[in-house]
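Engineer: What follows is a predicted protein model with its sequence.
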Amino acid sequence: MIDEATQWRRFAALLPPADAAGFMDCWDIGEQEAGLDQLVAGLLKHRVPICETVRAEIAVAAEVWGMRTALAADLGRCLGDHQGDDRLRLIEHADTVLSSGL
């Protein structure tokens, strides 16, 4: 289990330094909602590829902070990093069926 502050720093590491600093500033002042918005916008702006596990982790954080609906479309547009065997996969609808046997 990763604590929230550690997870926030992991998310910041995905961004270029200037964007990461702004993202961390949001954490420091208690504006997590704005920070999550900045995170997803930064991933899109800088075309940062993320694996499905990270995408799912961001989606969970967004759900916790009441931002899932607002960020879902943009998070889905983030580039995928298909280099690893992802343990988690974000699906948009509960009735979606995976055919990979998971």
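Structural biologist: The structure has been received and is ready for your questions.
Engineer: For the rest of this, base every contact and every neighbour count on C-alpha atoms.
Structural biologist: Fine.
Engineer: Just list the residues touching A41, thanks.
Structural biologist: For A41, the contact set (CA atoms under 8 Å, 6 or more residues apart in numbering) comprises D74.
Engineer: right, and the helix or strand after whichever strand or helix holds it?
Structural biologist: Secondary structure from DSSP states H and E places A41 in helix 32-45. Past helix 32-45, heading to the C-terminal end, the next element that is a helix or strand (DSSP H and E) is helix 52-64.
Engineer: here's the one I want to compare it with:
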Amino acid sequence: MFAVIKTGGKQYKVAKDDVLDIEKLEVEDGASITFDEVLMVGDKVGAPTVAGASVSATVERTFKDKKVIVFKKQRRQNHRRKRGHRQTLTRVRITDIAG
């Protein structure tokens, strides 16, 4: 069985024992969390969420993603800006889908 959850402004299709890298959550490593914004469970589609459905997960670690280079240039103006960005992510393992 699978579910579609919403977290960090994005939607993820998950199944039991899946490992996801999502936007940073303010929880410690090893803690268990519950996602209550479940948009779909199996063939049940919510409007906008499925009532009484939840997805449980365990936080494995929090880390920084690869660096993304942001380069801006204006032609013929000798204007260049180079910046880097590393997004902080949380890796979670889905343990249970209730719904």
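Structural biologist: Cool, got the structure. All of these numbers come straight from a predicted model, not from anything done at the bench.
Engineer: Give me the TM-score for these two chains.
Structural biologist: Counting by TM-score structural alignment, normalised by the length of structure 2, the TM-score of this superposition works out to 0.22. Behind it: 40 aligned residues with a CA RMSD of 4.4 Å.
Engineer: relative orientation of the helix holding A41 of structure 1 and helix 52-64 in degrees?
Structural biologist: Orientation check (axes from the mean of the first three to the mean of the last three CA atoms, to 10 degrees): helix 32-45 of structure 1 against helix 52-64 gives 150 degrees.
Engineer: Verify the stated contact: D74 of structure 1 with V40.
Structural biologist: Yes: with contacts counted by CA atoms under 8 Å, D74 of structure 1 reaches V40, the gap being 6.8 Å.
Engineer: And the two? Which one has more around it.
Structural biologist: For D74 of structure 1 and V40, the more surrounded residue by other CA atoms under 10 Å is V40, and the numbers stand at 22 against 14.
Engineer: name the element the residue nearest to the more buried one when sequence neighbours are not counted belongs to?
Structural biologist: Taking CA to CA, 6 or more residues apart in numbering, and ignoring the residues beside it in sequence, V40 of structure 1 has L75 as its nearest neighbour in space, at 6.1 Å. L75 of structure 1 belongs to helix 68-77 when elements are defined using DSSP H and E.
Engineer: count of residues packed around G35 of structure 1?
Structural biologist: Burial of G35 of structure 1, expressed as a neighbour count using other CA under 10 Å, amounts to 22.
Engineer: hmm, I was thinking of H85 of structure 2
Structural biologist: Neighbour count for H85 of structure 2, taken as other CA under 10 Å: 12.
Engineer: now the residue found closest to E63 of structure 1 once you drop the neighbours it is linked to in the chain: how far from D37 of structure 1?
Structural biologist: Leaving aside its chain neighbours, E63 of structure 1 sits nearest to T69 (7.9 Å; criterion: CA to CA, 6+ apart). Remark: distance between T69 of structure 1 and D37 of structure 1 (CA to CA, to the nearest Å) = 11 Å.
Engineer: just to revisit the earlier point, pull out the buried positions in the helix holding A41 of structure 1.
Structural biologist: Taking 16 or more other CA atoms under 10 Å as the basis for neighbour counts, the residues of helix 32-45 of structure 1 that come out buried are Q32, E33, G35, L36, D37, Q38, L39, V40, A41, G42, L43, L44.
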